[in-house]
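mind folding the following:
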Amino acid sequence: MVKYSSRILLRTKPKEMNRLFWIFIFVILGIAQSSYAQGILSSLEFLQYNPDAKSAGMGNTYLGNGRGMYLYGDPSVFGRNEDRLFASYSLAVLPKNALGMTLYNSFSAGYKFQPNWSIMAGFRMQTNPSIPIIDNSGFELGKVKPNDWSIDFGSSVGLSEHWQSFVMGSFIHSYQGLNASGVAFSLGANYANDFSLSQLPIQYSCTLALSNFGWGLKYGKDKKKVELPFAAELGGKLDVPFLANHKVSIAGIMGYELRTSITNRLFGGVGLEYEFMKFASLRAGYHHRNYMNSFTFGIGGHYKFIALDLAYIMTQKNEFNQLRVGMSFGF
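Alright, predicted model coming up:
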């Protein structure tokens, strides 16, 4: 998440204010973003956020994992589960600062037409606190409220008993004092199988994906371009049932940033989940990324067709700590 400067001073003549207003706002916001959080480069980082509260509590290990927010993690997981229809909502909340609170809302739903073919759609939006615009006389001229959103569509296709593929497309709109729109795509393949180890039945799943590739967004008349957070990712999960009603899951993810504007491109995470009677779960994990390392904790519950998950992401900076809540319905 991006922390913006609380005040922007415009030292121009009143007659020039309207003409330069939006261009100046965009430049200031860009400087504030690039100078904070050890390398956060653009508002388009919101495309990398994982709204799935289950996998968020496990070190953001969303590939081959997750519950409800399949579209924004691994659509092939929905292709493999028993539900024919799902709907989900997720909310991420950052601590309130002097300007206000940053929120991240996500909605998604999907339908399985056949056992080997499903479609999904969703909407996600990040809203940041309003930034007051102050002139050199100390008068407030207005406010800018940065926000980013996307409308997303995806599909998973079963290629065989063990292989699934998925594709996702997004229409993105960003407002940072100036408006910009664009498109992004993601695609991947998943392999799942099982084996026995000392008479323990073990199920595993592995996904390889290319995420958020396409053309960067361009803001305003000057066409200031911002890169999409394009990345190659590999992740998966191992499920180990033991005793009658107990299961332990181990998950991992690793990735490499393919855009050229950052230096520390490697990222990854590991997570662990204990599940009791398919009803209650405890989770923990660790996630590493160039601008933010975090410990994650989570709990979850599942009853009939309703699931509720809660995750807390504890970062190096308290202002970036996150609480994520997710609710999903599956039929």
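
okay, CA-based contacts and neighbour counts for the rest of this
OK.

which stretches of this protein form helices?
Ranges of helices within the chain are 14-34, 53-56, 75-80, based on DSSP state H.

tell me the most buried of the ones you listed?
Ranked by average neighbour count under the criterion mean count of other Cα atoms under 10 Å, the helices of the chain are headed by helix 53-56 at a mean of 32.

for residue 170, grab the count of nearby residues.
Residue 170 sits with 22 neighbouring residues when counted by other Cα atoms under 10 Å.

for comparison, sequence B:
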Amino acid sequence: MALSRKLSGYIRGSYLMSSVGVTARGVAASVGVAYEDNFRLADDQVVYSTMALSLDNIGPKLSYRGRTSGGSTDVRGKVSLPSALALRAGLHTALTDDHTLGLALSGGYFYHLRPYYGLYGGVGGEYLWRQMISLRIGASVQMRHMIYSAGVGAHYKGLFLQTAYTYSPDMQQRGTLSLGLSYTI
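Below you'll find the predicted structure:
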């Protein structure tokens, strides 16, 4: 939804599925506002900048089920989404009509993930081919834990499918898959 020429608001819905020892599924929404601008470098290369403030992963608890590490006992239950108040800044530039490179910084506060309330921050890079296929890498700090990630996404007319793998020396590896719809009014 365009609020002005450079300011817009958005609502994003997602179906989430994750496997962290057990399989969890659920739905979530994110709402936010973004300011976008651009500037030219000395060689006439256009760089686009974005700053966004959002409330992410609002929704009911995720339902999960699986087996204990020994495989003998079924576990079921519900867990809160990692809801967060987030601030993001990004720069990206088109190298050619088909190839775009970007850099992003993010930070925020987890407010709905007991016992992991607190600040987080990260940096990441993205390569985008024809505004349809994205490859991403990143690193973040959450509650004194370094987390590294790599992912791929497909985007088409507001629909997106993303998958990512995360690694941390201090925590379990995680794989995520999300399918969603992003609609701009």
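
got the helices of structure 1 as TSV, with distance to residue 243 of structure 1 columns?
Converted to TSV, those look like this (distance: least, Cα to Cα, whole Å):
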stretch	distance to residue 243 of structure 1
helix 14-34	51
helix 53-56	23
helix 75-80	24
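
and residue 229 of structure 1, which of the ones you listed is closest to it?
When the helices of structure 1 are compared by Cα to Cα, helix 14-34 sits nearest residue 229 of structure 1, at 14.4 Å.

residues in structure 2 aligned with that closest one?
The counterpart of helix 14-34 of structure 1 in structure 2, using TM-score structural alignment, is absent.

that older thread, out of the helices of structure 1, the one nearest residue 311 of structure 1 is which?
Residue 311 of structure 1 sits nearest to helix 53-56 of all those, at 5.5 Å, using Cα to Cα.

that closest one - contacts with which helices or strands?
Packed against helix 53-56 of structure 1 by the contact rule (3 or more Cα pairs under 8 Å, 6 or more residues apart in numbering; DSSP states H and E) you find strand 294-303, strand 306-315, strand 322-330.

can you say which of those is nearest to residue 26 of structure 1?
Nearest to residue 26 of structure 1, of all these, is strand 322-330, at 26.5 Å by Cα to Cα.

so the closest one versus strand 306-315, what angle?
Going by axes from the mean of the first three to the mean of the last three Cα atoms, to 10 degrees, strand 322-330 of structure 1 is angled at 160 degrees with respect to strand 306-315.

buried residues, the strand ranked longest in structure 2. List them.
Longest strand in structure 2, counting residues (DSSP state E): strand 23-40. Judged by neighbour count using 16 or more other Cα atoms under 10 Å, the buried positions of strand 23-40 of structure 2 are 24, 25, 26, 27, 28, 29, 30, 32, 33, 34, 35, 36.

cool, and stretch 307-320 of structure 1?
Neighbour-count burial for stretch 307-320 of structure 1, counted by 16+ other Cα under 10 Å, picks out 307, 308, 309, 310, 311, 312, 313, 314, 315, 320.

mind putting those residues into a markdown table with distance to residue 187 of structure 1?
Formatted as a markdown table, the buried residues of stretch 307-320 of structure 1 follow (distance: Cα to Cα, whole Å):
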| residue | distance to residue 187 of structure 1 |
| --- | --- |
| 307 | 27 |
| 308 | 28 |
| 309 | 26 |
| 310 | 27 |
| 311 | 26 |
| 312 | 28 |
| 313 | 27 |
| 314 | 30 |
| 315 | 29 |
| 320 | 29 |
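
map residue 90 of structure 1 onto structure 2.
Aligned by TM-score structural alignment, residue 90 of structure 1 pairs with residue 16 of structure 2.

the stretch 1-150 of structure 1: strands as residue ranges?
Applying DSSP state E, counting those that start in this stretch to the stretch 1-150 of structure 1 gives strands spanning 8-10, 85-93, 103-114, 117-127, 131-135, 140-144, 147-158.

can you check the stretch 201-331 of structure 1 too?
Using DSSP E, counting those that start in this stretch, strands in the stretch 201-331 of structure 1 cover 217-219, 224-226, 231-242, 246-257, 266-276, 280-288, 294-303, 306-315, 322-330.

just want the angle from the last one to strand 103-114.
Spelled out, that is strand 322-330 of structure 1. Per the same axes, to 10 degrees, the angle that strand 322-330 of structure 1 makes with strand 103-114 is 20 degrees.

and strand 322-330 of structure 1, what does it pack onto?
helix 53-56, strand 85-93, strand 306-315.

mean deviation of stretch 268-275 of structure 1 from structure 2?
Compared with structure 2 after fitting, stretch 268-275 of structure 1 deviates on average by 0.5 Å (mean Cα distance after the TM-score superposition for structure 1).

matching residues in structure 2 for that stretch?
Going by TM-score structural alignment: stretch 268-275 of structure 1 matches residues 121-128.

can you pull the contacts of residue 141 of structure 2?
Residue 141 of structure 2 makes contacts with 120, 121, 122, 147, as judged by Cα atoms under 8 Å, 6 or more residues apart in numbering.
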